[in-house]
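> Provided below for reference: sequence and predicted model.
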Amino acid sequence: MQEVRTTNDVEGWHTHLANHAGLSISSKGLNLYILLEVLYEEAIQVDIYTKMLEQGQQLRRQRKTFKELNLKLFGLWNDYSKQKITTAELLEQCADIYTKFNAIKYAKTANDARLFELETE
């Protein structure tokens, strides 16, 4: 019952860290003193994030598209957990959701005229 995760969060954090360090990375690497300062500030942020999570606040924004995708998947998982659908049905319906999602994503990037048909199905 967890969302599909990618390395995007880690890559985003790494980019943030590099930007926060002022991209002070030479051919020899990042200056140790700058790295220590940036990591210290990051540690303070962790405390703030922990308090926010304890208060039920959300730290991560999720695009509407992915929120809708996850809602559909969690709905299917609930149906499966309550034995309303079989394993085969769960897998088939998940495949349909991802196939349609990827088709729409591709159609948007390719300016495909079938986009309207895909979104209204």
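Looks like it arrived, so ask away. Residues are numbered from 1 along each chain as shown.
> hey, let's count contacts and neighbours off CA atoms from now on
Noted.
> Please enumerate the helices of the protein.
8-20, 32-54, 64-81, 87-110, 115-120 (DSSP state H).
> nearest to Met1, of these?
helix 64-81 (7.1 Å; CA to CA).
> related to what we said a few turns ago, got the helices of the chain as JSON lines, with mean neighbour count and distance to Met1 columns?
Shown next, in JSON lines, are those (neighbours: other CA atoms under 10 Å; distance: least, CA to CA, whole Å):
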{"stretch": "helix 8-20", "mean neighbour count": "12", "distance to Met1": "19"}
{"stretch": "helix 32-54", "mean neighbour count": "12", "distance to Met1": "19"}
{"stretch": "helix 64-81", "mean neighbour count": "14", "distance to Met1": "7"}
{"stretch": "helix 87-110", "mean neighbour count": "14", "distance to Met1": "14"}
{"stretch": "helix 115-120", "mean neighbour count": "11", "distance to Met1": "26"}
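> right, and the ones you listed - which one's nearest Gln2?
Closest of those to Gln2 is helix 64-81, at 8.7 Å (criterion: CA to CA).
> orientation of the closest one relative to helix 87-110 in degrees?
Interaxial angle, helix 64-81 versus helix 87-110 (axes from the mean of the first three to the mean of the last three CA atoms, to 10 degrees): 170 degrees.
> Check it against this one:
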Amino acid sequence: MGFGEVNKLHTGSRGGDNYETVNEESPVTKSSMCHLSLNLRDDATNERFKFVLKLLALPFLPPEHFQETFERLDDRASEALAPVMDYVYRTWIRSPVFEIHHWSVFMTAIRTNNDVEGWHNKLNTGVATGAVPFYHLVSVLYVEASDISLGMKMVSEGKMQRYQRKKTRQMEGRVFSLWQQYCERTINASQLLQGCASIYGPPVH
């Protein structure tokens, strides 16, 4: 069954206890999501593409505003995007594993695992490449663990700071500016999503 054959699940059926899922014969799989993404990327000016960018920016909202904003987006979603909306609703909005506040990044400066990846790369470089003897690895990890208390103290005293590239700092400044405007109610949720999508998403004309 293609996207056009899937009935759109309107907010009314999602919001209450009478929620119905997409036909089980046509589950939203990773391949179908990728297929839809490729179709959208063929034309960057496609309205569906702009819509999906706003949908992907939902984590930038406060957790308590997710449900209402998602419902408004769902009301505007086209039939072709019904599987995507259903996937987001079942996997994230009503997830039995992750609560909304777990994946909301509202007013959060560190939103990636880049720091962990940086530490991991540094560790790999220090240990060497290829197979590492177990006892050598243990000794290296022991040295790393011994520095944790000192590192925490330096961070708390402001003697150690996180390095950010100029471009990253500028992007952070734009995001926090949008958050400030949202808190001051000078922009609405739709404008916040659109602003964040324009910062992190590919250019759309």
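Okay, I see it. Everything quoted here is computed from the prediction, not taken from an experiment.
> could the helices of the first structure be laid out in JSON lines, adding distance to Gln2 of the first structure?
As requested, the helices of the first structure are exported to JSON lines (distance: least, CA to CA, whole Å):
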{"stretch": "helix 8-20", "distance to Gln2 of the first structure": "15"}
{"stretch": "helix 32-54", "distance to Gln2 of the first structure": "17"}
{"stretch": "helix 64-81", "distance to Gln2 of the first structure": "9"}
{"stretch": "helix 87-110", "distance to Gln2 of the first structure": "15"}
{"stretch": "helix 115-120", "distance to Gln2 of the first structure": "26"}
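> quick one: the residue lying farthest from the centre of the second structure and Ala145 of the second structure, what's the gap?
In the second structure, the residue that sits farthest from the middle, by CA atoms, centre = their mean, is Tyr135; the gap is 38.5 Å. Distance, Tyr135 of the second structure to Ala145 of the second structure, using CA to CA, to the nearest Å: 15 Å.
> Could you do Met33 of the second structure as well?
42 Å.
> again, but for Gly126 of the second structure
According to CA to CA, Gly126 of the second structure stands 15 Å off from Ala145 of the second structure.
> And for Lys30 of the second structure?
Lys30 of the second structure is 39 Å from Ala145 of the second structure, where distance means CA to CA.
> and what of Ala128 of the second structure?
If you measure Ala128 of the second structure against Ala145 of the second structure using CA to CA, the figure is 19 Å.
> which residue lines up with Gln164 of the second structure in the first structure?
Alignment note (TM-score structural alignment): Gln164 of the second structure maps to Gln62 of the first structure.
> Could you do Val52 of the second structure as well?
When the first structure is aligned by TM-score structural alignment, no residue sits opposite Val52 of the second structure.
> Val52 of the second structure - how many residues pack around it?
Number of residues near Val52 of the second structure (other CA atoms under 10 Å) recorded here: 18.
> Looking only at the strand or helix carrying it, what residues are buried by neighbour count?
Assigned by DSSP states H and E, Val52 of the second structure falls within helix 47-56. Neighbour-count burial for helix 47-56 of the second structure, counted by 16 or more other CA atoms under 10 Å, picks out Arg48, Phe49, Lys50, Phe51, Val52, Leu53, Lys54, Leu55.
> name the helices or strands packed onto that helix?
Other elements packing on helix 47-56 of the second structure under the criterion 3 or more CA pairs under 8 Å, 6 or more residues apart in numbering; DSSP states H and E are helix 30-41, helix 189-200.
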